[in-house]
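Peer 1: Coordinates for the following, if possible.
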Amino acid sequence: MRNFSEVTSFYLADYYGMEDLKPLYFCVFLIVYIAIVAENVTLIGVVYREKSLHEPMYMLLCNLAVNSLFGSTALLPAMLGNILSRSYEISLPFCQTQIYAIHTYAIIEFTILAAMSYDRYVAVCYPLHYHAIMSQRVAKLIVFTWLYPMLAFLIVLIFTLQLQFCEKTIEKVYCLNYLLVKLACTDTYIVSIVGLLSVPLYTLPQIIMIFYSYTHILRICVLSFSKSNLKALRTCTPHLLAITNYAIGCFFEIAQSRFNIGYLPYQTKLFLSLYFLIFPPILNPAIYGLSIQVIRVQLFKLFTRKSRQVADN
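Peer 2: Purely as a prediction, here's the structure:
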């Protein structure tokens, strides 16, 4: 009888598609990771340095940037190492750690976007009381957006940790929970039920919050087109773009993981599987940096100051 506990590592099969263009893939993903780190660290630095940005909306935006660093770091350094490797092998503990990091990143991202929708709801619907309401609640919201996803997914992961495995090939460039469960030799009925029941837990509160917030925002804007409401409504634009960008990534991930897309070229499948881990972190700082005037002004001051220092030296 085979000893299933001997399976302690897995092969990430999708790396074999990079064999002919390894240097190109390595350079592309290295540049992407550097861009993500540079953009998000710069955004956090600008908000931290400028006291006028020490407001609830920008505090939530900083947490979105921190989560972008968290999610991209869970993926890209390991990807760069695997591209240079010849075995494309990942140990079971590292695979489980990556699963936890990537899944919690996705849930935290959605939870922060939901909290930001509530922030915009208060700003548009209760502009005179915005600071009084949000200054009391923003710290609780931030703690909730991190603790809730981490504890919620931990429940599912605990069940996955009990499984034994008899297959070693993961058809992806990173680990995901459902892919690991598919390789199990032991009964996965309970794990599948827990995973299925957890989906509403991860998504339903956030969806309700987003729809509730924007339903009331639209109602207020239809009833009253005051200058203050219109100004606050403009600050919803980058948030809506961020939600759309995230939703596109989730749709791509579901499409490529749940449906048969073997007929698509390798590069297309790779793009679909990586979108939600790469494009929100790289586009969100650009969306907010270009859309919000206060951030644009502070970024301009920062870079002109650095240019002058370089010129003086």
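Peer 1: switch to C-alpha atoms for all contacts and neighbour counts from now on
Peer 2: Will do.
Peer 1: What number of residues are in the vicinity of Ser307?
Peer 2: Neighbours of Ser307 under the rule other Cα atoms under 10 Å: 12.
Peer 1: do the same with the one 5 residues further on
Peer 2: Under the neighbour criterion other Cα under 10 Å, Asp312 is assigned a count of 7.
Peer 1: Roughly how far does it sit from Leu302?
Peer 2: Between Asp312 and Leu302 the distance, using Cα to Cα, to the nearest Å, works out to 16 Å.
Peer 1: repeat for Met116
Peer 2: With distances taken as Cα to Cα, Met116 is found 26 Å from Leu302.
Peer 1: Going by how many neighbours each has, rank the two and give me the top one.
Peer 2: Met116 (26 against 14).
Peer 1: next helix or strand past the one helix or strand the more buried one maps to?
Peer 2: When elements are assigned from DSSP states H and E, Met116 belongs to helix 92-125. The first helix or strand that comes after helix 92-125 along the chain, using DSSP H and E, is helix 130-161.
Peer 1: Taking their axis directions, that next one and helix 92-125 sit at what angle?
Peer 2: The directions of helix 130-161 and helix 92-125 differ by 160 degrees, with axes from the mean of the first three to the mean of the last three Cα atoms, to 10 degrees as the criterion.
Peer 1: Check which element follows helix 130-161 along the chain.
Peer 2: The C-terminal neighbour of helix 130-161 among helices and strands, as given by DSSP H and E, is strand 169-170.
Peer 1: helices or strands next to that following strand in the packing?
Peer 2: With contacts defined as 3 or more Cα pairs under 8 Å, 6 or more residues apart in numbering; DSSP states H and E, the secondary structure elements packing on strand 169-170 are strand 9-12.
Peer 1: How far does the helix or strand just after the strand it packs on sit from its chain's centre?
Peer 2: Using DSSP H and E, the helix or strand that follows strand 9-12 in sequence is helix 22-49. Taking the mean of its C-alpha atoms, helix 22-49 sits 14 Å from the chain's own mean (Cα atoms, centre = their mean, to the nearest Å).
Peer 1: by contact count, what packs against helix 22-49?
Peer 2: Here helix 22-49 is seen to pack against helix 56-84, helix 266-291, helix 293-312 when contacts are counted using 3+ Cα pairs under 8 Å, 6+ apart.
Peer 1: burial count for Cys125?
Peer 2: Counted by other Cα under 10 Å, the residues lying close to Cys125 total 19.
Peer 1: er, Ser224 I mean
Peer 2: As a burial measure, the neighbour count of Ser224 was computed by other Cα under 10 Å and equals 12.
Peer 1: can you check Phe4 too?
Peer 2: Using other Cα under 10 Å, Phe4 is surrounded by 15 other residues.
Peer 1: which residues touch it?
Peer 2: The contact partners of Phe4, by Cα atoms under 8 Å, 6 or more residues apart in numbering, come to 164-166, 185.
Peer 1: run this one through as well so I can compare:
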Amino acid sequence: MNNCSHVTMFFLSGLNEGMNLRVVLFSVTLLCYCFIVLVNVALIVTIILNKNLHEPMYILLCSLCMNGLYGATGFYPKFLLDLLSPVHVISYSGCLVQALVMYSFVCSDLSILAVMSYDRYVAICRPLVYHSVMSKKRLLLLVSVSWWTPFCIIGMNIFLTSRLKLCSAYIARIFCVNWVIVKLACFPAETIVNNIVAYITIIVYVFHGFFIVWSYLYVIKTCVNSLENRAKFMQTCVPHLTSLLIFLFTVIFDIMHIRYVSKDLPQATDNFIAIAFLVIPVILNPLIYGFKLTKIRGKILSSIAFKRKR
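Peer 2: This is a model prediction of the structure:
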């Protein structure tokens, strides 16, 4: 990669202000990361160890939590090191890897939520064929596609970025973002292919969003005239919709902030908006599902009660 660019290190300038609160920021961030790991691992282990939870809905939830850990691990360890360091730098290859993790995490999250909406659509609207449609083989295929397709698509975007000759090594963020690296290109004409592939990627995942909306509209239409389906909707679909809305809110808020919000905002506000999608959904998803889904809540509470007896 270094042969393609004279830039070998990037300087992250998102932490230039507020470093007098370094110890406080480090402590809060470390607690946040530990809590993210704790709640997500607890849910993953609960689902894996209990055969009664080896159903499509819970396996997809397990995949969502694993993806949350993947995204958080791509950001928090490096950020914690930066809080302890007077100079915030990252290698060229390390920056591209971090950008790959950040973007593939977001796209995988949307893909998994799309599969979860399809699962709820089949369960509520076509219950007689649910077990044949959501077989173990098909579920494994859907989970694999929701992980590997985003990784490959974003990998293509990152590969195209790695071919650009850069004329600056300064990134005004606290982590590496692909579109920011592309903006550092010496020759804007060389970024045409990057922009085309980026727009195609956006269109692909916008269609994911449309599919999710269509699925839930159809589910809501089916549930209107059935008390049983309404109860099932409230029990299983409300957590999915809550996760989806939280995820979309944090991602869209970041995009709107980048494009339209004044750059005169305090840097601390900019940083919080930039990492909101790595904090809020990853913490709230396991809590929402843990409290709302009866089977998971029962298993967790029984485990806690068993430990207290011992």
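Peer 1: Would you report the TM-score computed for these chains?
Peer 2: Once superposed, chain against chain, the TM-score is 0.94 (TM-score structural alignment, normalised by the length of the second structure); 304 aligned residues with a Cα RMSD of 1.5 Å.
Peer 1: so who does Ala114 of the first structure touch?
Peer 2: Contact partners of Ala114 of the first structure, counting by Cα under 8 Å, 6+ apart, are 206-207, 209-210.
Peer 1: wouldn't Asp119 of the second structure be in contact with Met57 here?
Peer 2: Yes: applying Cα atoms under 8 Å, one finds Asp119 of the second structure in contact with Met57, separated by 7.0 Å.
Peer 1: Helix, strand or coil: sort out Ile90 of the first structure for me.
Peer 2: Using DSSP: H, G, I helix; E, B strand; the rest coil, the secondary structure recorded for Ile90 of the first structure is strand.
Peer 1: From Ala255 of the first structure, how far out is it?
Peer 2: With distances taken as Cα to Cα, Ile90 of the first structure is found 25 Å from Ala255 of the first structure.
Peer 1: same check, this time on Leu204 of the first structure
Peer 2: 20 Å.
Peer 1: Also Ser228 of the first structure?
Peer 2: Between Ser228 of the first structure and Ala255 of the first structure the distance, using Cα to Cα, works out to 41 Å.
Peer 1: Also Thr235 of the first structure?
Peer 2: Here Thr235 of the first structure is placed at a distance of 31 Å from Ala255 of the first structure (Cα to Cα).
Peer 1: more crowded one of these two?
Peer 2: When neighbours are counted by other Cα under 10 Å, Thr235 of the first structure and Ala255 differ, and Thr235 comes out ahead with 18 against 15.
Peer 1: which residues touch Met18 of the first structure?
Peer 2: Taking Cα under 8 Å, 6+ apart as the criterion, Met18 of the first structure is in contact with 25, 83.
Peer 1: now do Leu60 of the first structure
Peer 2: Contact partners of Leu60 of the first structure, counting by Cα under 8 Å, 6+ apart, are 112, 115-116, 138, 142.
Peer 1: So which of these wins on neighbours?
Peer 2: Counting neighbours by other Cα under 10 Å, the top entry in the contacts of Leu60 of the first structure is Met116, with 26 neighbours.
Peer 1: The second structure: which residue goes with that one?
Peer 2: Here Met116 of the first structure is matched to Met116 in the second structure, going by TM-score structural alignment.
Peer 1: Quick check, its match in contact with Leu241.
Peer 2: No: when contacts are counted by Cα under 8 Å, Met116 of the second structure is not listed as touching Leu241 (9.9 Å).
Peer 1: measure the closest residue to Asn82 of the first structure other than its chain neighbours to Met18 of the first structure for me?
Peer 2: Computed as Cα to Cα, 6 or more residues apart in numbering, the closest residue to Asn82 of the first structure that is not its neighbour in sequence is Tyr88, at 5.4 Å. For Tyr88 of the first structure, the distance to Met18 of the first structure equals 11 Å [Cα to Cα].
Peer 1: what do you get for Ile170 of the first structure?
Peer 2: If you measure Ile170 of the first structure against Met18 of the first structure using Cα to Cα, the figure is 15 Å.
Peer 1: same check, this time on Ala35 of the first structure
Peer 2: Plainly put, Ala35 of the first structure is 22 Å away from Met18 of the first structure if you go by Cα to Cα.
Peer 1: Lys301 of the first structure now?
Peer 2: 42 Å.
Peer 1: And for stretch 185-200 of the second structure, what's in contact with it?
Peer 2: Contact with stretch 185-200 of the second structure is made by 157, 160-161, 164-168, 182, as judged by Cα under 8 Å, 6+ apart.
Peer 1: now stretch 261-280 of the first structure
Peer 2: 17, 32, 68, 71-72, 75, 242, 245-246, 248-250, 252-253, 256-257.
Peer 1: out of those, who's nearest Gly45 of the first structure?
Peer 2: Gly45 of the first structure lies nearest to Ser68 out of the contacts of stretch 261-280 of the first structure, by Cα to Cα, at 14.6 Å.
Peer 1: That closest one against Val41, yeah?
Peer 2: No: under the criterion of Cα under 8 Å, Ser68 of the first structure makes no contact with Val41, lying 10.0 Å away.
Peer 1: So for those two, which residue has more residues nearby?
Peer 2: When Ser68 of the first structure and Val41 are compared on other Cα under 10 Å, the one with more neighbours turns out to be Ser68, at 27 against 16.
Peer 1: Trace Ala101 of the first structure over to the second structure, please.
Peer 2: In the second structure, the residue matched to Ala101 of the first structure (TM-score structural alignment) is Val101.
Peer 1: oh sorry, the question was meant for His129 of the first structure
Peer 2: Under the alignment defined by TM-score structural alignment, His129 of the first structure is paired with Val129 of the second structure.
Peer 1: ok, the residue nearest to that match when sequence neighbours are not counted - how many residues close by?
Peer 2: The shortest distance from Val129 of the second structure to any residue other than its chain neighbours is 7.7 Å, reached at Val122 (Cα to Cα, 6+ apart). Counted with other Cα under 10 Å, the neighbours of Val122 of the second structure add up to 19.
Peer 1: so who does Val122 of the second structure touch?
Peer 2: Contacts here follow Cα under 8 Å, 6+ apart; on that basis Val122 of the second structure touches 129-130, 133.
Peer 1: what does Val181 of the first structure give?
Peer 2: With contacts defined as Cα under 8 Å, 6+ apart, the neighbours of Val181 of the first structure are 160, 163, 188, 191.
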